[in-house]
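Novice: my questions are about this predicted structure, shown below with the sequence.
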Amino acid sequence: MADPRSYRPATGDIPINPGVYRFRDEVGRVIYVGKAKVLRSRLNSYFANPAGLNAKTHTMVHTATSVEWTVVGSEMEALQLEYTWIKEYHPRFNIVFRDDKSYPYLAVTMGEKYPRAQVMRGDKRKDTKYFGPFYPAKAIRETLDTLLRVFPVRSCSMGVFKRAESSGRPCLLGYIDKCAAPCVGRITEDDHKKLAADLCQFMGGEGTKFIKELEAKMVEAVGRLEYEQAARYRDDVAALRRVFERNAVVLAENTEADIFAVHEDELEASVQVFHVRNGRIRGQRGWVVEKVEDVTAPEFIEHLLTQVYGEAAGDDRIPREVLVPVLPENVEEVGRWLHERRGSAVSLRVPQRGDKATLAETVRENAEQSLRLHKSRRSGDLTTRSASLQELQDALGLPVPLLRIECYDVSHVQGTNVVASMVVVEDGLPKKSDYRKFSITGEAARDDTASMYDVISRRFKNYLEEMADTAPVISGEIDIADAAEKLPARRFAYPPSLVIVDGGPPQVSAATRALTDLGIDDIYVVGLAKRLEELWLPDDEFPVILPRASNALYLVQRIRDEAHRFAITFHRKKRSVSMTTSLLDTIDGLGPTKREAMRKHFGSMKKMRAATIEELMAVPGIGPVLAATVFDALAASTPGAPAVNMTTGEVLD
C-alpha cells in the first residue's frame, strides 16, 4: 500500500475555491471522486491524520498514489462535474447505483396515421402521449396486454403492419381480437384514432366512465338474451377493474412525486422509490448498494438524487415533488440543479405529516424488507454458504472444515461495565441457542487484551471441565436413553473449528495465549480488524486480505457485526441497571426490596424519570411520602435539570 505522505500536495498549492477532486491508483485508474466547497480544507482532511480515518477512507488513501483537482465556479458546477466523472470512471470507492436504467413508459403514438400503443424507454418523441413511469417493465406490459382486450389499438411495429397490409391478413393479435386490425381495413382511421384517444383517457385516470359504459352494455345484452355478448362485456369490465385497481389513488389526484426511503446497516444500504403520478403509484424501484464510501445520510441522499436524475430531463421525468427521508447536504444547490433539469420548480423536502408521510413510511418498510431479503438470500443459499466457508478455509490455510465458528467481542465505555459476547455460527448460519454473554470484572477489565484472555479462558475451561465430567456411554453396560437423561447439560462441550476475535494482533495473541495455557492446540484463532477489514493469524507479520466482493469477507463481517450487536445490547442493559442501582441507593427509605420492585415495574431509568408521583405510588411498598422523595431525587438527577433545594423547593443558582 502507498504512504499518503508520498503524494500529499503542499497545503499552499491547494486552492480554496469549490471544486472536484480525483484520487488515482498506481496504474492511473480513478478510484474516488469527490467535491468540496473549499478544496484545501477537504483534501487536508485526508492527509492530516491518516491513522484517524475510518476504515474505508483509510483504505482509499492508502490505495491511491496521486490526487488531482479541478476548480469550478460554483457548488452547482461541482455537483454536475462530480456526477459526470462518477458516471465516466465508475470509481471503486464511490457509491454507485448501478441499476440506473431508463424508466419504461406506456406510450401512444397519436401523431401516426394509425396510433400505436407500446412500452417505450429513452427520450420522448413529438406527438406521443406517455403514461408512467412504471417499474418493473413487466408490470406495464401486463397492463397493456389487459387493456388491448377493451381498447384493441394497434401495437405492432411498422414492418409487421406493412406486411399484414400487403398480404391482406392480420397478425395473431387481430385474430384473437386484441387488435382492431386497421391494416386490413376492419376499422377506419378516425375510429381507430378515437379508440387510441379512449385508451389515453382511461390511463389518464377516467376509468370509472368506461367501466360504467361497459356495465350498461352488459345489462342491455342480458335484456336482449344475448348472454355470450354479456359475458364478453363482463370479462371486459373485470379486466378494466384489474388495471384500475393497480392505479388506485393514494394521494390527491394532482400529486406528482417521487418518494424515496433508505434502510441501511454498517455494510450495505437499501433504497426504494415510489413514483406517484396523478395521485397513483405508477411504479416502484429499488437498489441494494455496498457502502464502499463512508458518507453521512445527507451525503448519501445527494449521491442518490444526482445519479437517479442525472440523465433525466423535463417535467415528465422529474416530478414536481421529491420527498426524501433527510435533506441532502447541499440542499439549495441540489434544488437548483433539479430545477434546471426539470425546467420548472421542484419541491425537495422531508414529509412530516399526513398522507405523504404515511406513504413515505410504507416506502421505508419496503426498503427494510428489501435489505432483509437481500441478506437472507446471501446467507440462506446453501451453495453460497458452502462456497463462503470453503473460501475462508482456503484463504486462512486451515486443514479442517469450518463446521462451527465462534466469534468474541468486548464492549465497554472507558473501562466501565466491561462485557463480552460469544456468538456461534454452524454451517454458515447463526445458532442463537449457543450465544453466551460474559461480565468481566477485576484485573481482567483493565484493557481489551486482558478481557479477551479472561473470556477465552473461561469459555474453554468450561469446555475442558464438561468433557472431563462426561463419562463415555458403553452399549450393553447401561441403557443409552437412561444415560442421556442423567448427563448434565453440556453448554460448552462442542468445540469450534475456528475462533474469530474482534481486533488485531494484540487480541489474537491474547486468545492464543489463553488456549495454550489450557493445553488446547487444535483450535484455530483469527482476528478481524475493523481498520482495513483484514484477517490476522497468530505470529504472522502480514494480514490476510480478502477481496472486497468475496463471500468469505461478507461472512466474517456478518459474524463480527452480530457479535458486536450482541455485546452492545448486553453492555447497555448492564449500564442501565448500574445507573439505576447507583441512584436508587442514595434515596433514603428505599431499601433493596423496594429498589428491585422499582426496577421491575418501570424497566429503565428513563421511564422512572418520566413517572409522576401517582405512577410511583403504583409500585408495591411505595407510599405518598416516599413517592414524593423518589420523584424529587429523580428530577434532580435528570440531565440539564436545575438544582432544587429539597426542603424549600427553591431553584438554586
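Specialist: Nice, I can see it.
Novice: only C-alpha atoms from now on, for both contacts and neighbour counts.
Specialist: Fine.
Novice: and the residue lying closest to residue 427 once chain neighbours are set aside, how far is that from residue 281?
Specialist: Closest residue in space to residue 427, ignoring its immediate chain neighbours: residue 403 at 5.3 Å, by CA to CA, 6 or more residues apart in numbering. From residue 403 across to residue 281, the span is 47 Å (CA to CA, to the nearest Å).
Novice: quick one: which of these two has more around it?
Specialist: Neighbour tally, residue 403 and residue 281, criterion other CA atoms under 10 Å: the higher count belongs to residue 281, 22 against 14.
Novice: quick one: secondary structure of the nearest residue to that one once chain neighbours are set aside?
Specialist: Leaving aside its chain neighbours, residue 281 sits nearest to residue 275 (5.7 Å; criterion: CA to CA, 6+ apart). Under DSSP: H, G, I helix; E, B strand; the rest coil, the three-state class of residue 275 is strand.
Novice: residue 275 reaches residue 284, doesn't it?
Specialist: Yes: using CA atoms under 8 Å as the test, residue 275 is close enough to residue 284 to be in contact (6.1 Å).
Novice: please say which of the two ends up with more neighbours.
Specialist: Using other CA under 10 Å as the criterion, residue 275 and residue 284 rank with residue 275 on top: 23 against 18.
Novice: another structure for you, compare them:
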Amino acid sequence: VWVHVPQRGEKAELRAMAQRNAQEETERATTVEERTAYTLELLGKMLNLPEPPKRMESFDISNTGKSDIVASMVVYSGTRPLKSAYRRFRIQSLEGHPDDYASMQEVLRRRLQRAADGDEKFLPLPDVFLIDGGETHARAAQTVAWEFGVDVPIFGMVKDDRHRTRALVTPEGREIGIVTQQAVFSLIGQIQEETHRFAITYHHESHSKSATRSALDGIPGVGEKRRAELRKHFGTIKAIREADVEALAAVVPRAAARAVWEHFHPKNENV
C-alpha cells in the first residue's frame, strides 16, 4: 500500500487546509464540551449534588384569574433543552380556584405517578427538579416528592424585582446565589425563561380555545364536532360571526348554519 503525501503545489495546499479545518473543528468542539462540563460541575458543587446534573426538569404555572390554569414541564439534558421530553398539563383539581402551590403539587404528583406507572415518556427521573418560585413553592413540591419516596433535590428559582433569576432556594429556605457565577447564572436564567415561555404559549392556546368554545356553546344542533369544523374553516369567532348562512352552510348542515347565524344575530330573523 502506497500513501502519497504531497509536499508542494495545489494538492499540498489542499492537505494543509484539511488539517487546519480538522484542527479548528476539534478545538471548537473541545471548547464547547469543556465549557458545558465546567458549568454543570460548578452547578453540582453549588447545589451540593454528588455529581454534575445530567438531566434537569423545570416547572412553571400559568393562569389568568380563575380559568385556564396550565403548567409546563421543561427538560434539559446537560445544558441543552430536550424538547422531545417537554410536557404540558391542564390543572384539573382547581378550576375556578387558582392556587399556585396546589397547582404545582398537582403537576408534580401527576408527573411522578406516570413515572411510578412505568410510563417511558416520564422516565428517567431527573437529577434535579427546578420550580419557578421561592421557598414555599419548593417546599410544596418536596411534600409531593416525599409522598412517592422520591429523593430528587428540589430548588426554587427566585427572581429579582426586574424578573431576572437571582438565586436558587432550597425547601428549607437556604438561598444559593448564582449572580456571581456567570455560566450558572446564564444557564438557570435560560431554563427559567424557557419554562415560562412554554407555559405561556400553552396558556394562550388554551385560553383561545376556551374563548372559542364559550362563544359557540349552546347553539342548537352544533356539537363539539361541528364547532371544531367551524373553528378549523373560519379560524376566528369574528370570521364565524361575520359569515352569512351560505358560507356557514358550506361547512355544516344548513339547519346548523342558520342556528349559528341566528345565534350571532338574535335581532334578525330573516336572511
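Specialist: Done, it's in. What you are looking at is a predicted structure, and each value in this text was computed from that prediction instead of being measured.
Novice: give me the TM-score for these two chains.
Specialist: Here the TM-score for the pair of chains, by TM-score structural alignment, normalised by the length of the second structure, is 0.77; 237 aligned residues with a CA RMSD of 2.7 Å.
Novice: quick one on the thing from earlier: what do we get in the second structure for the residue nearest to residue 427 of the first structure?
Specialist: Aligning on TM-score structural alignment places residue 403 of the first structure opposite residue 54 in the second structure.
Novice: residues contacting its match?
Specialist: 40, 77, 78, 126, 127 (CA atoms under 8 Å, 6 or more residues apart in numbering).
Novice: same check for the residues you listed, but in the first structure.
Specialist: Shared with the first structure under both residues aligned by TM-score structural alignment, their matches' CA atoms under 8 Å, the contacts from the contacts of residue 54 of the second structure are 77, 78, 126, 127.
Novice: which ones among those are found in strands?
Specialist: Using DSSP state E, the members of those that fall within strands are residue 77.
Novice: out of the kept ones among the contacts of residue 54 of the second structure, which end up buried?
Specialist: Among those, those buried by neighbour count (16 or more other CA atoms under 10 Å) are 78, 126, 127.
Novice: wait, isn't the first one in contact with residue 36?
Specialist: Yes: in this structure, residue 78 of the second structure is within contact of residue 36 by CA under 8 Å, at 7.4 Å.
Novice: make sure residue 491 of the first structure is indeed in a strand.
Specialist: No: Residue 491 of the first structure is assigned coil when assessed by three-state DSSP, not a strand.
Novice: that one -> the second structure?
Specialist: Using TM-score structural alignment, residue 491 of the first structure sits opposite residue 121 in the second structure.
Novice: so how many other residues sit close to its match?
Specialist: Other residues close to residue 121 of the second structure by other CA under 10 Å number 13.
Novice: for the residue nearest to it when sequence neighbours are not counted, list the residues it contacts.
Specialist: Spatial nearest neighbour of residue 121 of the second structure, excluding adjacent residues (CA to CA, 6+ apart): residue 85 at 7.0 Å. By CA under 8 Å, 6+ apart, the contact set of residue 85 of the second structure is 74, 75, 121, 122.
Novice: overlap between the residues you listed and the first structure?
Specialist: Checked against the first structure (both residues aligned by TM-score structural alignment, their matches' CA under 8 Å), the contacts of residue 85 of the second structure that hold up are 74, 75, 121.
Novice: ranges for the strands of the stretch 101-250 of the second structure?
Specialist: Assigned by DSSP state E, counting those that start in this stretch, the stretch 101-250 of the second structure shows strands spanning 128-132, 154-159, 165-169, 175-177.
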